[in-house]
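**Q** next comes the sequence, and after it the predicted model I'd like to discuss.
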Amino acid sequence: MVENRPWLDALTHLVLVVGVLIVAFPVYVAFIASTHEPSAFVRGVMPLLPGDNMVETYSRMLGEGLELAGTPPVWLMLTNSFWMAMIIAVGKIIISLLSAFAIVYFRFPLRTLAFWTIFITLMLPVEVRIMPTFAVVADLGLLNSYAGLTLPLIASATATFLFRQFFMTVPEELMEAARVDGAGPMKFFKDILVPVSITNIAALFVIMFIYGWIQYLWPLLVTTQEQFYTIVMGIKRLMAQTDREPDWNLVMATVILAMLPPVLVVLSMQRLFVKGLVETEK
């Protein structure tokens, strides 16, 4: 029995509000900095109200970029990051669904070994195998391309493991009923397994989209043309201007714009995302 204690509810909400303020305040400061002149961020006393340069700053970054820092317009970098994150997220989910389906529902020699071989790759992130991976991508002529940006990151042992664990909880009666109705393996997969996995797919999509969106090291290696720069690369280049102080208002405007797509993805899929993380029974 849960006791009704108003003071405890008030304390809980107070802690939640304080936590939200702590997390949101740096974002607010970044937005305020993007609306003032460049010197406002480093002057020592940061204004807490928006300035007069917001329209000019955001229009300049979206439409022109910053030629001095070698960055293309932000809309182009946002587009590159979006397609990179989308291809990685969708590709990881498709490959993981199929591999988990094969491991759980098909009987073949060394099935367990195949699963653990996939799972062990968790110990070898891209940073560990980055040089041989780069050599393979370069030999295949995939530098400065979406294929080069995404293919080496598209497999996911974590998603395969999670889908395998979920498929093992699906009642065998569903498979037997599908078999009696004459459904083949792929029809069972498409019409039964995928629909009951929607919340898991949504939760993994959000996580994998953000994973692809924030990639920096791999795009830095495989792209040398501005037309393939991602937004994280652009932020770094804006901050690394030589022989002068960075234009912090432009940097912060780019940071705010870079934050919007992942936030919109999380908000639009919030209900399915939460259900996919907390549900134990389907």
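**A** That came in fine, so what should we check first? All figures in this text were calculated on a predicted structure; none of them were measured in a lab. Residues are numbered from 1 along each chain as shown.
**Q** C-alpha only now, for contacts and for neighbours.
**A** Will do.
**Q** what does stretch 270-282 rub up against?
**A** If you take CA atoms under 8 Å, 6 or more residues apart in numbering as the criterion, stretch 270-282 is touched by 196, 198, 199, 200, 201, 202, 203, 204, 206, 266.
**Q** just the element for the nearest residue to the fifth one once chain neighbours are set aside, please.
**A** Translated: residue 201. Spatially, and ignoring its direct neighbours in sequence, residue 201 is nearest to residue 93 (6.9 Å; CA to CA, 6 or more residues apart in numbering). According to DSSP states H and E, residue 93 maps onto helix 74-105.
**Q** list the buried residues for that helix?
**A** Residues 74-78, 80-93, 95-97, 99-104 are the ones in helix 74-105 that count as buried (16 or more other CA atoms under 10 Å).
**Q** what sits against the residue nearest the centre of the chain?
**A** Geometric centre of the chain, nearest residue: residue 210, 1.3 Å, by CA atoms, centre = their mean. Neighbouring residues of residue 210 by CA under 8 Å, 6+ apart: 85, 262.
**Q** presented hereafter is structure B, for comparison with structure A:
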Amino acid sequence: MIENRPFATALAHCVLILGVLIVAFPIYYTFVASTLSTPEILRPPLPLVPGDQFAGNYGQALFGGVGRIGGVGVWTLLFNTFVMAMGIALGKIVISLLSAFAIVFFRFPFRIAFFWLIFMTLMLPVEVRILPTYKVMVDLGLIDTYAGLILPLVASATATLLFRQFFLTIPGELVEAARVDAAGPMRFFRDILLPLSKTNIAALFVILFIYGWTQYLWPLLVTNDNSMNTIVIGLRKMISFADADTPWNLVMVTAILAIVPPVLVVVLMQRWFVKGLVESEK
């Protein structure tokens, strides 16, 4: 039985609307600033309505190039970041799926020890192993390359653990049925495990894509060429210690453009993301 409480419902809606306004207002304010010129931004108070420089600012940022990042357009930074985020997300999912599959469904010596070795890497983030990893990238000639941006961040103990725990819930009868039907390991993986894991994969993809999109330290070290910078690095380079030397209109444009792809990924995959977090399809 659902009780009808108009006051409680109205209060809940008011709290939700207030929360949305608190979260969305800084983004709206940034968008307004992205449609103004730099003198208008530096001259208080900043207006609350968009200006008339939308086409000029966004066109210059995307295709005209920004002086403080070597004349590279923000479009190039967005492309680099997208390639890095997609490579990290897909690479982590593929490697984690295969490693969890091997640990759960194959019997080989020291398989539990190997799992715990993988699990222990959770205590070794990139910051801890940054120097040896950077030296390996230099020795392999992967500085200023997409492979150098992606490969050191591909392995994921967290995703391996999550997939392992999910695979352990697969009924043994399903494995036996696949064996009776003469399904080999890879066919069992492709036709049974992958369809059952699709919501988990979707949830992890959203998390890992945003993880890759917001990376700062590793791209800062492994890219020297401005044309290989990611959007976060480019945004940081555009900001000077002196306000007058910073193209604030282009900074605001870059900040808005940096927000759009992760938001689109979350919005488009929201249903799968929620199902992957709260449900287990078997």
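**A** Structure received. Just so it is clear, the structure is predicted and the values come from calculations on it, not from any experiment.
**Q** if we can go back for a sec, return a PyMOL selection command for the buried portion of the contacts of stretch 270-282 of structure 1.
**A** Buried members of the contacts of stretch 270-282 of structure 1, defined by 16+ other CA under 10 Å, are picked up in PyMOL with:
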select buried, resi 199+200+201+202+203+204+206+266
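**Q** which of the contacts of stretch 270-282 of structure 1 lies closest to residue 56 of structure 1?
**A** Comparing the contacts of stretch 270-282 of structure 1 against residue 56 of structure 1 with CA to CA places residue 266 closest, at 28.7 Å.
**Q** so that closest one sits against residue 208, correct?
**A** No - if you go by CA atoms under 8 Å, residue 266 of structure 1 and residue 208 don't touch, sitting 11.4 Å apart.
**Q** how big's the offset between the helix holding residue 93 of structure 1 and structure 2?
**A** Aligned to structure 2 and superposed, helix 74-105 of structure 1 gives a mean residue distance of 0.5 Å (mean CA distance after the TM-score superposition for structure 1).
**Q** what's the average distance of whatever helix or strand comes next after that helix to structure 2?
**A** Per DSSP H and E, the first helix or strand lying C-terminal to helix 74-105 of structure 1 is helix 111-120. Once fitted to structure 2, helix 111-120 of structure 1 is off its aligned match by 1.1 Å on average (mean CA distance after the TM-score superposition for structure 1).
**Q** could you say what helices and strands helix 111-120 of structure 1 packs with?
**A** In this structure, helix 111-120 of structure 1 packs against helix 74-105, helix 157-167, with contacts taken as 3 or more CA pairs under 8 Å, 6 or more residues apart in numbering; DSSP states H and E.
**Q** pull the residues that contact the following helix or strand past the last one.
**A** Sequence-wise, the next helix or strand downstream of helix 157-167 of structure 1 (DSSP H and E) is helix 172-180. Residues from elsewhere that reach helix 172-180 of structure 1 (CA under 8 Å, 6+ apart): 184, 188.
**Q** mean per-residue distance, helix 172-180 of structure 1 to structure 2?
**A** Relative to structure 2, helix 172-180 of structure 1 is 0.8 Å off (mean CA distance after the TM-score superposition for structure 1).
**Q** picking that back up, I'd like the helices and strands packed on helix 111-120 of structure 1 as CSV, with distance to residue 191 of structure 1 appended.
**A** Converted to CSV, these look like this (distance: least, CA to CA, whole Å):
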stretch, distance to residue 191 of structure 1
helix 74-105, 13
helix 157-167, 14
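**Q** and of these, who's closest to residue 63 of structure 1?
**A** Per CA to CA, nearest to residue 63 of structure 1 of those: helix 74-105, 7.1 Å.
**Q** got the angle for that closest one vs helix 172-180?
**A** Angle of helix 74-105 of structure 1 versus helix 172-180, following axes from the mean of the first three to the mean of the last three CA atoms, to 10 degrees, is 90 degrees.
**Q** now helix 74-105 of structure 1: how far from the chain's centre is it?
**A** Its chain's C-alpha centre lies 10 Å from the corresponding centre of helix 74-105 of structure 1 when counted by CA atoms, centre = their mean, to the nearest Å.
**Q** against which helices or strands is that helix packed?
**A** Helices and strands touching helix 74-105 of structure 1, by 3+ CA pairs under 8 Å, 6+ apart, are helix 54-63, helix 111-120, helix 146-150, helix 157-167, helix 198-213, helix 231-239, helix 248-268.
**Q** which parts of the shortest one are buried?
**A** Just to be clear, that refers to helix 146-150 of structure 1. Buried residues in helix 146-150 of structure 1, counted by 16+ other CA under 10 Å: 146, 148, 149, 150.
**Q** that helix vs structure 2, average distance?
**A** Compared with structure 2 after fitting, helix 146-150 of structure 1 has a mean deviation of 0.4 Å; criterion: mean CA distance after the TM-score superposition for structure 1.
**Q** just give me how far that helix sits from the chain centre.
**A** Offset of helix 146-150 of structure 1 from its chain centre (CA atoms, centre = their mean): 15 Å.
**Q** Provide the aligned range in structure 2 for it.
**A** Matched against structure 2 by TM-score structural alignment, helix 146-150 of structure 1 falls on residues 146-150.
**Q** show residues contacting that stretch.
**A** Residues outside stretch 146-150 of structure 2 that contact it (CA under 8 Å, 6+ apart): 80, 83, 84, 85, 87, 88, 137, 142, 218, 219, 222.
**Q** now do the last one against residue 137 of structure 2, distance only.
**A** Distance from residue 222 of structure 2 to residue 137 of structure 2, counting by CA to CA, to the nearest Å: 8 Å.
**Q** which neighbours do those two share?
**A** Shared between the contact lists of residue 222 of structure 2 and residue 137 (criterion: CA under 8 Å, 6+ apart) are residues 143, 148.
**Q** run through the neighbouring helices and strands of the helix or strand that residue 9 of structure 1 is a member of.
**A** Assessed by DSSP H and E, residue 9 of structure 1 sits inside helix 6-34. Packed against helix 6-34 of structure 1 by the contact rule (3+ CA pairs under 8 Å, 6+ apart) you find helix 248-268.
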